[in-house]
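A.B. asks: for reference, the sequence and a predicted model appear below.
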Amino acid sequence: MAGPTSTMVPGTPSLGRPILVPGPDGPWDDVRAALARAGAAVVYGRLGDWLPDDPDDPRLQPLIGHDWGRYQRMAHAKVRTRFVASRLMLKHTAAAVLESKPELIELAYRPGGRPYLRGCDQIDISLSHTDEIMTVGVSRRGRIGVDVELADRQMVGLGTESQACTPYELAMLEAMAEHRRNGALVRLWTLKEAYSKAIGQGLRFRFTEFGFRLSDPRAQVLRPDGSPGTGEEWSFGTCVVERRYTVSVALCDSGFGETSDVAARTMLDDGLLSALIGLADAV
């Protein structure tokens, strides 16, 4: 791996490594503490820990919400497994942060597929998964994007460099020792994925149009020639979890200050909140 940082985002005070959440029971206090301390948090979980005993149990429908029909139409077993586990983890994380119930959290999707919490604009979320690991980013500071890949995923020599790197990055990789290039390319890829998710573009934003300098103590987006492409409002970082997964995050401070209290009961009208809770209890 090419110089993974010890903290997830060096430029953001106190945002430490991703927090392992092995199931619906948390530890959610740790997640809320991270959010209170740094305005953002990144959590990760293992696929097997989040799989329900019976993935087709109709009692899951209130938790999956509007995605239930989409989920039921999925034919590929692995795709269905990842979908249900990742949505459960995402909704439980959002519920913990909002001090609400996961069945009250409504996921919606922007053009391109980026998830968001309907009716909760004060909180931004991001989701990524690969192999047996899922990651969720949550922020009350502004936009957030996360991405996870196998740290030893083979990328060098497969044409990925020409599809994903700027001329500046190609020169940077070429100058590296050969045994470091693949890890560096994985890190570059996850940083680009995280940034693209944060700005809502995903893979529609050509990776050859922006890049990173891995030697910087605080990474920033660069133009293809290596000149700065973003300002101080953006923070980036990378680390390795479970000793085999590279996780990167992109975090934007919107400059409007933090929402100090993001509990659903203080953001929603009391009458509406009572009605929603009543509906959930009746399900």
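C.D. replies: Received, thanks.
A.B. asks: CA only for contacts and neighbour counts going forward, please
C.D. replies: Will do.
A.B. asks: centre-most residue in the protein?
C.D. replies: Per Cα atoms, centre = their mean, the C-alpha nearest to the average position across the chain is that of V146, at 3.1 Å.
A.B. asks: that one contacts T130, doesn't it?
C.D. replies: No - V146 is beyond contact range of T130, at 12.0 Å (criterion: Cα atoms under 8 Å).
A.B. asks: hmm, back to that, tell me who's in contact with the residue nearest to the centre of the chain.
C.D. replies: 126-128, 135-137, 190, 193-195, 197-198, 247-250 (Cα atoms under 8 Å, 6 or more residues apart in numbering).
A.B. asks: can you map out the helices along the stretch 51-200 of the chain?
C.D. replies: Using DSSP state H, counting those that start in this stretch, the helices of the stretch 51-200 of the chain run over residues 61-64, 68-73, 77-98, 160-164, 167-174, 178-198.
A.B. asks: distance between the shortest one and the chain's centre?
C.D. replies: To tie it back to what came earlier, the one meant is helix 61-64. 21 Å (Cα atoms, centre = their mean, to the nearest Å).
A.B. asks: same question, the fifth one
C.D. replies: Helix 167-174 sits 27 Å away from the centroid of its parent chain (Cα atoms, centre = their mean).
A.B. asks: can you check the third one too?
C.D. replies: Averaging C-alpha positions (Cα atoms, centre = their mean) puts helix 77-98 12 Å from its chain's average.
A.B. asks: check it against this one:
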Amino acid sequence: MTAAEWPTGERGPVRQPTVWHIDLTLDEAGQRTCLAALSDDERARAARFLRLEDRDRYAASHAALRRILASALGTNPALLRFRLGPSGKPELDAPWRDRLEFNLSHSGSVGLIGLSPAARIGVDVEWMRPLPDCLSLARSHFARPEIAALEALPSAERQAAFYACWTRKEAFVKALGSGLSFPLDGFVVAVPPEPPALVSIGGSTGAASAWSLQHLDLGAGHVGAVAIESAGAACLFRSLGADWASRPA
């Protein structure tokens, strides 16, 4: 399923893992609406971006996060409060603490929001800018089986496979909430043309089998992935639609 085919419209309570696709390219009215939807702290952080484009996309992605979480929790987006977990991963604060797992990623014009009622979830999206040195980057950060798989590919296929591998790894690390404390070469994911999967964690295939990885075809030069701490997890895919910022929350 490509992003253009994802059903649109907000839903109620989250009963299974769900990934939302967000179009972050908004007109001036939409940008103002998103900024107004943020907390004072979020607006202050947005103001620190040097590039206007980065500020607008930060505001849009976080306004969308508030909108989607509020719909799932049955509350007003402005009332939501957040805290940092033990490893620095954002979490919902009281009175919604432990009600819902979520994760946010944005790159270029695309945002992804993952929600899960219980299992940990992580999402990652990357805009695929040209990377002639992708093999060098892989050798610096990836696990040996991943490097070998990329080296074996024809050069014309290598960049797309690198980005697919990168997003799968980032989605898993984001689901853990461990940040940089969990090294990217400490676990192995499948590299295209192999289907997405977590192969091993610290050399253990048993630990990896408790997770699901899915590839996301996002179009417009973007690629993404979702990691869910549930074997064989079924995941819903939805989109807010291009006019989301102009609709009442």
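C.D. replies: Thanks, I have the structure now. None of these values were measured; they are calculated from a predicted model.
A.B. asks: separation between the equivalent of the residue nearest to the centre of structure 1 over in structure 2 and L198 of structure 2?
C.D. replies: Using TM-score structural alignment, the partner of V146 of structure 1 in structure 2 is V123. Distance, V123 of structure 2 to L198 of structure 2, using Cα to Cα, to the nearest Å: 14 Å.
A.B. asks: for F82 of structure 2, same thing?
C.D. replies: Taken as Cα to Cα, the span from F82 of structure 2 to L198 of structure 2 is 30 Å.
A.B. asks: between those two, which is the more surrounded one?
C.D. replies: L198 (24 against 12; other Cα atoms under 10 Å).
A.B. asks: which one in structure 1 is aligned with that one?
C.D. replies: Checking TM-score structural alignment: L198 of structure 2 goes with Q220.
A.B. asks: contacts only, for its match.
C.D. replies: 212-213, 228-231, 234-236.
A.B. asks: now it, what's its secondary structure?
C.D. replies: coil (DSSP: H, G, I helix; E, B strand; the rest coil).
A.B. asks: secondary structure class for A280 of structure 1?
C.D. replies: Classified using three-state DSSP, A280 of structure 1 is helix.
A.B. asks: so how many other residues sit close to it?
C.D. replies: 14.
A.B. asks: next one: P13 of structure 2
C.D. replies: Applying other Cα under 10 Å, I find that P13 of structure 2 has 13 neighbouring residues.
A.B. asks: again, but for G111 of structure 2
C.D. replies: Counted with other Cα under 10 Å, G111 of structure 2 comes out at 27.
A.B. asks: counterpart of it in structure 1?
C.D. replies: With TM-score structural alignment as the criterion, G111 of structure 2 matches M134.
A.B. asks: would you mind measuring from the match of L198 of structure 2 to D121 of structure 1?
C.D. replies: Q220 of structure 1 is 26 Å from D121 of structure 1, where distance means Cα to Cα.
A.B. asks: swap in L279 of structure 1?
C.D. replies: Per Cα to Cα, L279 of structure 1 is found 22 Å from D121 of structure 1.
A.B. asks: can you check I19 of structure 1 too?
C.D. replies: 23 Å.
A.B. asks: more neighbours, those two?
C.D. replies: I19 (20 against 10).
A.B. asks: excluding chain neighbours, what is closest to that one?
C.D. replies: In space, and not counting its chain neighbours, I19 of structure 1 is closest to V43: 4.5 Å by Cα to Cα, 6 or more residues apart in numbering.
A.B. asks: the residue mapped onto G211 of structure 1 from structure 2: which element?
C.D. replies: Counting by TM-score structural alignment, G211 of structure 1 lines up with V188 in structure 2. Per DSSP states H and E: V188 of structure 2 is located in strand 187-189.
A.B. asks: which stretches in structure 1 count as strands?
C.D. replies: 19-20, 40-46, 107-109, 115-117, 124-130, 133-139, 144-150, 234-241, 245-252 (DSSP state E).
A.B. asks: now those as JSON lines including distance to V79 of structure 1?
C.D. replies: What follows is the strands of structure 1, written out as JSON lines (distance: least, Cα to Cα, whole Å):
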{"stretch": "strand 19-20", "distance to V79 of structure 1": "23"}
{"stretch": "strand 40-46", "distance to V79 of structure 1": "15"}
{"stretch": "strand 107-109", "distance to V79 of structure 1": "18"}
{"stretch": "strand 115-117", "distance to V79 of structure 1": "17"}
{"stretch": "strand 124-130", "distance to V79 of structure 1": "11"}
{"stretch": "strand 133-139", "distance to V79 of structure 1": "13"}
{"stretch": "strand 144-150", "distance to V79 of structure 1": "17"}
{"stretch": "strand 234-241", "distance to V79 of structure 1": "23"}
{"stretch": "strand 245-252", "distance to V79 of structure 1": "20"}
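A.B. asks: cheers, nothing more for now.
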